[in-house]
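Peer 1: One predicted model, sequence on top.
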Amino acid sequence: MATASIPSELVGPGHPEWQYLDLMRRIWEEGSERVDRTGIGTRSVFGATLRFDLADGAMPLITTKRVYWKTATREMLWFLTGETNIRPLVLQGVKIWNEWPHARYVNETGDEIVLDDFVQRIADDEDFAERWGDLGPVYGKQWVDWPTYRYRKDGTYEKGDGINQVARVAESLKTSPGSRRHIIEGWNVAELDQMALPPCHKTYQFHVAGGRLNCLLYQRSCDVALGLPFNLWSGALLQRMMAQQVGLEPGEFVWMGGDTHLYLNHEHLITEQLKREPQSDPRLEIVRVPDSIFGYRIEDFIVQGYTPHPPIKAPVAV
């Protein structure tokens, strides 16, 4: 496969987005070519880190292509409800989870319904959505209702109350800010096989220093071209909401990737995006303080100063 050469002089210091572009260039030019689960193939590096200071409303919102931050925000708010069915997202026009239940429906029924028609049926038919729109115990379920079990003396187990990890972290940040246990975890080994997709952005850890709330997000698997721009925004958004709720200033957002990759069929996106330069300094204002982190609405968030390059379309690997 022919490889387009990306001029190294396009990558340099300055705007924080150069970190993202440099990572993209390094993966495409130096990454190990691998056969992956989807069959498409990737170039991959292992272990990557990006750091963004969120002071003064700054956010890691990519400008070298348009990122639909409201879509990513709606997804984050959906996670916080604990919901696992795509219907609430579909009714808001959010498409990012549609391919997985569609593929399951086609595989299990043999009905070759096209994606758009499947999604319309999810929107129109609650019973159909209940049967075919569920993703299993994905992110939100683990975040706000992690299942527990109690061991009985007779050697059996009984189901206990679910754990709301997000609420616990918000409380512990207020009562024990120096703790090293401010963690939200999505990787529930016992339930992975029930999930449409095991969690990629799997572990969030919070850290308090100097009146600022820092957040580290560890992502086991990352599609840098399509997924990472959403993940950066969403992780920093969760940090901003949590900071507001616990009365701290937002600090540094640290992103860490395990298998950090680009899909081989995204070459047109990669080469085009790496010709572009960051061109604005977007800032996020949260205009309301809800009673809890679960009370935010999409209209609470206003982004200013975002003048990105045009979007670049590419297929999602399922």
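Peer 2: Nice, I can see it. Residues are numbered from 1 along each chain as shown.

Peer 1: going forward, measure contacts between C-alpha atoms and count neighbours the same way
Peer 2: Fine.

Peer 1: In which helix or strand does W233 reside?
Peer 2: For W233, the element it lies in under DSSP states H and E is helix 227-246.

Peer 1: other SSEs contacting that helix?
Peer 2: Contact partners of helix 227-246 among helices and strands, from 3 or more C-alpha pairs under 8 Å, 6 or more residues apart in numbering; DSSP states H and E: helix 69-81, helix 165-175, strand 212-223, strand 249-263.

Peer 1: for comparison:
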Amino acid sequence: MAKWDDIYCSLVEQILTEGRRVSNRTGVDTIKLPFAHFTLNVGEEFPILSVKQLFLRQAVLEMLWIYQAQSNDVRWLQERDVHIWDKWEIDENGEWKDEKTGKVLKKFDPSMAHTIGTAYGYVVRKYRLIDRLIDSLKNDPEDRRRVVSLWQDAELDTAVLPSCVWSSEWDVTDGKLNVLVHQRSCDTGLGLPFNVTQYAVLMSMIAQVCGLKVGRLDWSIKDAHIYVDQVEQMKELLRRWKETEPLPAPKLWLNPEITDFYAFDSSRDIKDVRLEGYSHRGKLAMPLTQ
């Protein structure tokens, strides 16, 4: 079985057995651990779950929306049939509303309609985070100040949702690119599998265009939680993990001709990215909490 399956399922089991039930701003309680950490060697094994199906196309496009298109416009995703951020889209009146009650949760300038405000890709573009990262990796590989922070205090009040995966630190050792990712709040059931695969693809792309090998991905989480309406699905996931035969990890293929991060295809079909040999145990649908 892929190492990522073991790490992920062990974390899920720990949350369910040791976690504490708490309330939060969404109105749906969670079971949480205050902190979690794990390490993956992406250069040896690409992390994507096999105990449930993960849709690589949607995961990669959301990542490219943030770091390549550097957009906060939800329509960019919708045009590519990705609807991850629909629940957080500001409407034409500049209002972000509760999807169930219609209550206005936050008010924005109407010019921010169809966006998620000053978050994620907006921050990447404004502060030239990817350009500066690539320049440093290419021209100053020993640099110890490569911090890509999506948490910018000046932008928080005008963001629909402050970044959950908010920071990454990038290191080069022995020609290998290593990344440390920080996540302030982690929807372990839905978000974490997406996020880990996204950053594994991102670091692989950045390594390729910078002439580096892919190394390790370290992940730290503050508030690793499972929503209570996801518990039964998580129990099914654990059953699959314990009672079915292990499946091998797939290989990530990136178009080897791409030498510019901005040249990776970001159309609906992400033609420069694919998985080879991906086997999984099928879908496991879960509610997404706004």
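Peer 2: Looks like it came in fine. As the structure is a prediction and not an experimental result, all values here were calculated from the model.

Peer 1: So which bit of the second structure is the helix holding W233 of the first structure matched to?
Peer 2: Mapped onto the second structure using TM-score structural alignment, helix 227-246 of the first structure covers residues 191-210.

Peer 1: how much space between the residue sitting nearest the centre point of the first structure and V119 of the first structure?
Peer 2: To find the centre residue of the first structure, average its C-alpha atoms and take the closest one (C-alpha atoms, centre = their mean): that gives N231, at 3.6 Å. In this structure, N231 of the first structure lies at 24 Å from V119 of the first structure, with C-alpha to C-alpha, to the nearest Å as the measure.

Peer 1: before we move on, back to that, spell out which residues sit in contact with the residue nearest to the centre of the first structure, please.
Peer 2: H201 (C-alpha atoms under 8 Å, 6 or more residues apart in numbering).

Peer 1: Please apply the same query to the one 4 residues further on.
Peer 2: Under the criterion of C-alpha under 8 Å, 6+ apart, the contact list for G235 of the first structure reads L217, F253.

Peer 1: cool, and L275 of the second structure?
Peer 2: Applying C-alpha under 8 Å, 6+ apart, we find L275 of the second structure in contact with P250, K251, L252, W253.

Peer 1: Within the helices and strands, which one has the equivalent of it over in the first structure?
Peer 2: Pairing criterion TM-score structural alignment: the partner of L275 of the second structure within the first structure is identified as V303. Taking DSSP H and E as the definition, V303 of the first structure sits inside strand 301-304.

Peer 1: Please identify the buried residues of that strand?
Peer 2: The neighbour-count check on strand 301-304 of the first structure (16 or more other C-alpha atoms under 10 Å) flags F301, V303 as buried.

Peer 1: Measure how buried the residue nearest to F230 of the first structure when sequence neighbours are not counted is and give me the count.
Peer 2: Leaving aside its chain neighbours, F230 of the first structure sits nearest to A72 (5.9 Å; criterion: C-alpha to C-alpha, 6 or more residues apart in numbering). Residues lying near A72 of the first structure (other C-alpha atoms under 10 Å) number 21.

Peer 1: average distance between the helix holding W233 of the first structure and the second structure?
Peer 2: Comparing helix 227-246 of the first structure with its match in the second structure after superposition yields a mean distance of 0.7 Å (mean C-alpha distance after the TM-score superposition for the first structure).

Peer 1: Just give me the match in the second structure for E30 of the first structure.
Peer 2: Across the two structures, E30 of the first structure finds its equivalent in E18 of the second structure, going by TM-score structural alignment.

Peer 1: secondary structure class for the closest residue in space to its match that isn't next to it in sequence?
Peer 2: For E18 of the second structure, ignoring the flanking residues on the chain, the nearest one in space by C-alpha to C-alpha, 6+ apart is L33 at 7.5 Å. The local conformation at L33 of the second structure, judged by DSSP: H, G, I helix; E, B strand; the rest coil, is strand.

Peer 1: What lines up with L33 of the second structure in the first structure?
Peer 2: L33 of the second structure maps onto V45 in the first structure, with residues paired by TM-score structural alignment.
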